[in-house]
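J.: Fold the following.
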Amino acid sequence: MSIDARRDASAGRRRSDDRTNVAARDAADPPGGARAWLVWGVAAAVYFLAMFHRNGMSAAALQAQERFDVGPALLSALPMVQLAVYVVLQVPSGVLADRLGPRRSLLIGLGVMAVGVILFAVAPEIRSAVAGRVLIGAGDALVFLNVIRIGALWFPRHQYALVSALTGLTGGIGQIVSVAPLSALLRGVGWEASFLGAGAVSVLIGLLVLLAVRDHPGGHAESAHAAPVSVLESVREALSTRGPQVGMAAHAVIMVPFGVLGILWGYPLLEQGYGLSPGLTGLLLTGAAVVPMGLVPFLARLTGSRPGLRKPLGLTLSWTISLAWLAVVVWPGGLPPLEVTGAVVVASAFGAVLAPSVSFDYARDGMPAHRTGVASGLVNMSGFTSITVGVVGAGVLLDLQGADASFQLAFVPMTAVSLLAAATLTLLLRGYPKRD
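T.: Reported below is the predicted structural model:
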């Protein structure tokens, strides 16, 4: 047998052994407990801040348009470049998460984000602003995967859906803070002071990570630092496993519409599309995100203890959100009444905060706990690729329409992607085996 053949056979046996032993690994799950929640809480604070940085462009969109003297299409380049960097770095970030561990990865991410937001704060023109958003996207790419990885390394398997949901909930709160309060800060203390303050907070949270976060609980170091496999093999393993495939499809629809609104187009939709004031717009977007939050931990705990509920929950969220936005974009005579669009936005927010408990819980099916980073990265890449299509597509279509721009037409690309992902999820879940 040739060397390459022996290597391939060895890799195949390793993948087979990993999948065969998943149940055995789960039986030796970490115990969780107060220390686990402390470590997760500090890491979740990093994600909270990352969401503030990521979604700040929504509240700052109109001010940025004036500050840098750009139109809608060029304005969309700011979050587009940030998201593109974030998406491209998901797999490398997953590999880094598996090899460096959460603590060092989070510290690197915080440092890069801090530099990026400071550059964005003082940027005199659009090119410098884009460079700042690139750095924010690069640092942000390292955050969520490592918070999720802490959930895999510190908590038992049946709590993973709950930890993932609470992580998403933390991000949702961060998104709220990046809307109304940031809008008020921008009006009150100005552009530079608002974003420089956010950079300083990044440094302070980095100190908390140094003090509190550890990669794994005592007695579980071996699984956390198992022998690494190649990047190509890690990607191939995740893509060939049904769980991550389902997670990718779910994330590409459930989190996307509210992601598009939160990252850039929520404020313009309500201010320009419906003529609302900035204060009322911020209040409505904040309320839309707050309303579903109370139910998220309950549903996540339920799906964690009863995995069979994941399928109906995922399909219900996917088709409800997709068809609701289809109704918005085909509503006769222009945008539907504000009450209708508001209900659709609330449904989208519910999906966004619950998405991690569905998508990333599926992504762990069939995967060993110590190699969840790449699978989670692929799931995240799927969702944010769809968001990028929605953000950029809306900006291009608004720019092409000129003064009489229609937000109905602008949201067509986002709606089309959501419908396609919902159909793909439906096909993948046919005959999907139940998790014990």
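
J.: contacts and neighbour counts: CA atoms only from here.
T.: Noted.

J.: Now do the SS call for residue 366.
T.: When the structure is split into helix, strand and coil by DSSP: H, G, I helix; E, B strand; the rest coil, residue 366 lands in coil.

J.: neighbours around it, how many?
T.: A total of 20 residues lie near residue 366 under the criterion other C-alpha atoms under 10 Å.

J.: Provide a list of residues in contact with it.
T.: In this structure, residue 366 makes contact with 19, 22, 241, 242, 243, judged by C-alpha atoms under 8 Å, 6 or more residues apart in numbering.

J.: Please give the structure of this sequence too, so both can be compared:
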Amino acid sequence: MSAGSAGAQRYAIDGRRAWLVWASAISVYVLAVFHRTSLGVAGVVAAERFEISSSQLSLFTIVQIAVYAGMQLPVGALLDRYGSKRLLGVGLSLLTAAQLTFAFVDTLPAALACRVFLGMGDSMVFISVIRLVALWFSARRSPMLSQLTGLLGQVGALLAAGPLALALTHFGWTPSYAGSAVVGALTGVLLVLFVRDSPYGDQARDALRLRALARGLRNAWHVPGTRLGLWSHFTAQFSANVFSLLWGFPFLVSGEGLSPLVASALLMVMVAASMAFSVLLGSLTVRFPFSRSTLVLWVVAAVVAAWTVVLLWPGRTPMWLLVVLVVVMAAGGPGSLIGFDMARTSNPPTWLGSATGIVNTGGFIATLVAVALIGVVLDHVAPGGPAKWTLEAFRPAMAVQYLIWALGVIQILRYRGKTRRAMLAMDPEGYDALRGGSSTVTFHRPSGL
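T.: Modelled structure (predicted):
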């Protein structure tokens, strides 16, 4: 994007103001990840509090993720129209209200309503931050900053796996969730004071009209690189999501026989490993831009291999292997972020919010399906809820992941070929530069076409 196409440039790309905007927006994303994963350590407690079955427990995450995924397309379009700051503000308000209400409800319908609004708020945060990265930072820095965004967001998951788990043990349900909601007000101050939508004037954004939103979504969807990003996100992310959002803690405690404290520690190890993988995969994405889909496939292969060994292990899994599982699985989150870079190089700036929203639906649709299927299988093999959960019940339940991995890998291979052919046809010289390691090449037609 040039200054001429988006109004006068007011702040420097990659400058100090850019870092301040990004840091302030990150605080909102950290809080969103905390709220998103806060049920992960409370699954057993929630099942007892609301007196529900395995399938009913999975409804919490299904509803939350279904709303999140379903909102990505309209949110992506609205992001192109209204900008990141407004959507971050609305998202933060919904997250805070939903979590505060969740602290006091004690019926299943009311709790599910809270998860609906939490999913709505969460859906507005990450893609808003990614759009800020794309506009405030150069193409040379954007891939690493996207990974770093995911990395720092995991601080929220770390806080949910550790401090929140301890708070639930010592203070109970209501004080723990109500206290976490109060942080939203403090985060909102940073948002209001420091976040700006763009380093440029807003003429181009204001020129957009509501009638153009559907066209932007349609255009971004028809770009092969967008769909390659979506399927990369779909395939790499969901296993870690399923584990951290709901079923990992019960699997470790009720299935593998670990104490809640040890299970929480393993979830924290997974978060820490995810942060390390963000740095590694971010640097590899910049260094080998032509092989981004190959990086995703290697990540998926490693996760599949780790789960295969654990599920085939006779008896309970040794601690060292559980550590390997959570560490390898942690690569899935950073691996899925590579999909956003695929969308970045394939779409013009005015479609970027729409394209990012499309990509971001992938992993969460896969998560939704996996969470639901695991709950259904558990109810079939172990009816009766948490008291009946055993390792033998979890083995077939967790095996449903293979169906989703298979579909995702097929689609990645399919759209990788389409994307590369489209790049070659559009810009043969740029295609050669990409193969040579240039991460600044983009392949898109002017946004007005």
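
J.: Overlay the chains and give the TM-score.
T.: Put the two chains on top of each other and the TM-score (TM-score structural alignment, normalised by the length of structure 1) is 0.88; 410 aligned residues with a C-alpha RMSD of 2.2 Å.

J.: ranking the contacts of residue 366 of structure 1 by neighbours, who comes first?
T.: Most crowded among those, counting by other C-alpha under 10 Å, is residue 243 at 24 neighbours.

J.: Just tell me what it corresponds to in structure 2.
T.: Residue 243 of structure 1 maps onto residue 225 in structure 2, with residues paired by TM-score structural alignment.

J.: Does anything pack onto the helix or strand hosting its match? Which helices or strands?
T.: Following DSSP states H and E, one finds residue 225 of structure 2 within helix 224-242. When contacts are defined as 3 or more C-alpha pairs under 8 Å, 6 or more residues apart in numbering; DSSP states H and E, helix 224-242 of structure 2 sits against helix 292-312, helix 332-344, helix 352-381, helix 401-426.

J.: ok, 10 Å please
T.: Packing partners of helix 224-242 of structure 2 (3 or more C-alpha pairs under 10 Å, 6 or more residues apart in numbering; DSSP states H and E): helix 213-221, helix 248-250, helix 260-287, helix 292-312, helix 319-329, helix 332-344, helix 352-381, helix 401-426.

J.: Could you check how far the second one is from the centre of its chain?
T.: For helix 248-250 of structure 2, the distance from its own C-alpha centre to the chain's C-alpha centre is 19 Å (C-alpha atoms, centre = their mean, to the nearest Å).

J.: swap in the last one?
T.: Put simply, helix 401-426 of structure 2 sits 20 Å off its chain's centre (C-alpha atoms, centre = their mean).

J.: Just want the angle from it to helix 352-381.
T.: Helix 401-426 of structure 2 runs at 160 degrees relative to helix 352-381, counting by axes from the mean of the first three to the mean of the last three C-alpha atoms, to 10 degrees.

J.: Report the buried residues of helix 401-426 of structure 2.
T.: 401, 404-405, 408-409, 411-413, 415-416, 418-419, 422-423 (16 or more other C-alpha atoms under 10 Å).

J.: now the helix holding residue 225 of structure 2 and helix 319-329, what's the angle there?
T.: Computed by the same axes, to 10 degrees, the angle between helix 224-242 of structure 2 and helix 319-329 is 150 degrees.

J.: any idea which helix or strand carries the counterpart of residue 73 of structure 1 in structure 2?
T.: With TM-score structural alignment as the matching criterion, the partner of residue 73 of structure 1 in structure 2 is residue 55. Per DSSP H and E, residue 55 of structure 2 falls inside helix 54-82.

J.: just to revisit the earlier point, right, and the match of residue 243 of structure 1 touches residue 338 too?
T.: No. With contact defined as C-alpha atoms under 10 Å, residue 225 of structure 2 does not reach residue 338; the gap is 11.5 Å.

J.: shared neighbours, the two?
T.: Contact criterion C-alpha atoms under 10 Å, 6 or more residues apart in numbering; residues bridging residue 225 of structure 2 and residue 338 by contacting each: residue 344.
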